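sequence and computational prediction follow.
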Amino acid sequence: MNPWDVYLSDADLAVIRRAKFGRRMGFGSRPAVVVIDVQKFMIGEADALMDWPSNSGEAGFAAIPHIQRVLRAARARKVPCFFAAFELDPSGKDMGVYRRKRDLLDTENWCLAGSKGAELLPDLEAGSSDIVFVKKKPSAFHGTPLLGYLVERGIDTLIIVGGSTSNCVRATVFDASSHNFRTIVVREGVFDRIPISHAISLFDMDRQFADVVSSADVVQYLDGIPGGKALS
């Protein structure tokens, strides 16, 4: 059962069947993993969640083992792994119109540069062969070097994990598809603060722009990639 199934009516299902939404694009032959915002501000601390205004709580904690599993499988096959980290100047000068929606410049537990909130989670730190880059907007492509990294490596498939599903994951998925990458979202490896936002965003992505796939299926695919020559 998919997370979005409980929200769909019979009329919705009829539309899906008529339009033939949700066809599988499948995996390609040269994948990369893109990890979105696995930072302290996104998860928080289990014993002090109220101190972290943007925490994803249990949903974030539940996704960590699945993200770890995907990363282990990718690194074992020398598949490139890219970490996108959302980071803003403490003054807010690079926040843009987003500042009209949120104002969290008074807390070290958000994604301000140099703060503990902007740090990668200790359980998901980048490895020596991984690449970490900063983004200022929801999409990991907007104003970053990601596209150049992927083109140079001949990547045709992006495996997306991280958070949050309805914000930065979704924006990255739509841009990845627009750049004609086969885009795979790891169902258990993405997370959100609000369950309905998570479920419907997964539905929208799976319907038209990506394949939402279990972490077990993604690991099986990665395990089948011939080892040896590094893609990075």
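In hand now; what should we look at? Residues are numbered from 1 along each chain as shown.

rest of the way, CA atoms for contacts and neighbours
Will do.

what packs against the lengthiest helix in the chain?
When the chain is parsed with DSSP state H, its longest helix is helix 57-76. If you count contacts as 3 or more C-alpha pairs under 8 Å, 6 or more residues apart in numbering; DSSP states H and E, helix 57-76 packs onto strand 31-36, helix 40-43, strand 81-86, strand 157-163, strand 182-191, helix 215-223.

another structure for you, compare them:
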Amino acid sequence: MTEQIWDKFLTDRDKSVFATGGFGARAGFGKKPALLVIDVSYNFCGDKREPILDSIKKFHNSCGEDAWDALPHIRKLIDTCHDKGIPVIYTTGTSRNDGWDAGGWAWKNARTEEDVTAPHASGFNRDGNDIMDEIAPSPQDIVIRKHKPSAFAGTALMAFI
């Protein structure tokens, strides 16, 4: 079994318990795999490739250049799934213009009022929840729009998977 990042925190007894209990076996892909593309939107990537500390000035949830570097790899994975007939399901946020439906998510961040929704004073003329063009959904894909951080809360995701 490949060493995991958390292994250094486990005692020998912990490791013995996991091994004896049968944990750590590869689960495989199952009989009906699906690809979930979670929140790869402009709000989480920014509108251009730039260092994260620059990107979060405009998109406070942005992952900066790391997100942009990941896009070609995500695209390749999506294309492979399409070629193999594996369903691709995207999630992204949605919210009312007044932000009322954001709930606790809004209260936990002092910059929530800056969230990018179209039109916005930032000059970005799209909804920040739009999925990145580089990995845009195809007609056969499913897009789940969610009001909360979890794609499982109040959405139809479970019905698809």
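Now that the structure is in, tell me what you want to look at. Given the structure is predicted, the values throughout are model-derived calculations rather than measurements.

TM-score for this pair?
Scored against TM-score structural alignment, normalised by the length of the second structure, the superposed chains reach a TM-score of 0.76; 145 aligned residues with a C-alpha RMSD of 2.5 Å.

give me the distance between the two termini of stretch 145-161 of the second structure.
The first and final residues of stretch 145-161 of the second structure sit 15 Å from each other (C-alpha to C-alpha, to the nearest Å).

do the same with stretch 74-91 of the first structure
So stretch 74-91 of the first structure: terminal residues 37 Å apart, C-alpha to C-alpha.

how many neighbours does the residue lying closest to Glu45 of the first structure once chain neighbours are set aside have?
Excluding the flanking residues, the one nearest Glu45 of the first structure by C-alpha to C-alpha, 6 or more residues apart in numbering is Trp52, at 7.7 Å. A count of nearby residues for Trp52 of the first structure, using other C-alpha atoms under 10 Å, gives 20.

and if you look at the one 10 residues further on?
Residues contacting Ala62 of the first structure under the criterion other C-alpha under 10 Å number 14.

nearest residue to it other than its sequence neighbours?
Ala62 of the first structure sits nearest to Glu188 (C-alpha to C-alpha, 6+ apart), 7.9 Å away.

who are the contact partners of that neighbour?
Listed by C-alpha atoms under 8 Å, 6 or more residues apart in numbering, the contact set of Glu188 of the first structure reads 62-63, 66, 214-215.

closest to Ile160 of the first structure out of the residues you listed?
Of all the contacts of Glu188 of the first structure, Ile160 of the first structure sits closest to Ser215, with 10.7 Å by C-alpha to C-alpha.

isn't that closest one right next to Val70, touching?
Yes. Distance between Ser215 of the first structure and Val70: 6.9 Å, which falls inside the contact criterion (C-alpha atoms under 8 Å).

those two: who's more crowded?
Val70 (25 against 20).

give the aligned equivalent of the more buried one in the second structure.
Under the alignment defined by TM-score structural alignment, Val70 of the first structure corresponds to Leu77 in the second structure.

do you know how far that match is from Asn43 of the second structure?
In terms of C-alpha to C-alpha, Leu77 of the second structure sits 22 Å off from Asn43 of the second structure.

tally of neighbours for Asp12 of the first structure?
Neighbourhood size, Asp12 of the first structure [other C-alpha under 10 Å]: 11.

tell me the contacts of it?
Contacts of Asp12 of the first structure (C-alpha under 8 Å, 6+ apart): none.

tell me the counterpart of it in the second structure.
For Asp12 of the first structure, the aligned position in the second structure is Leu10, judged by TM-score structural alignment.
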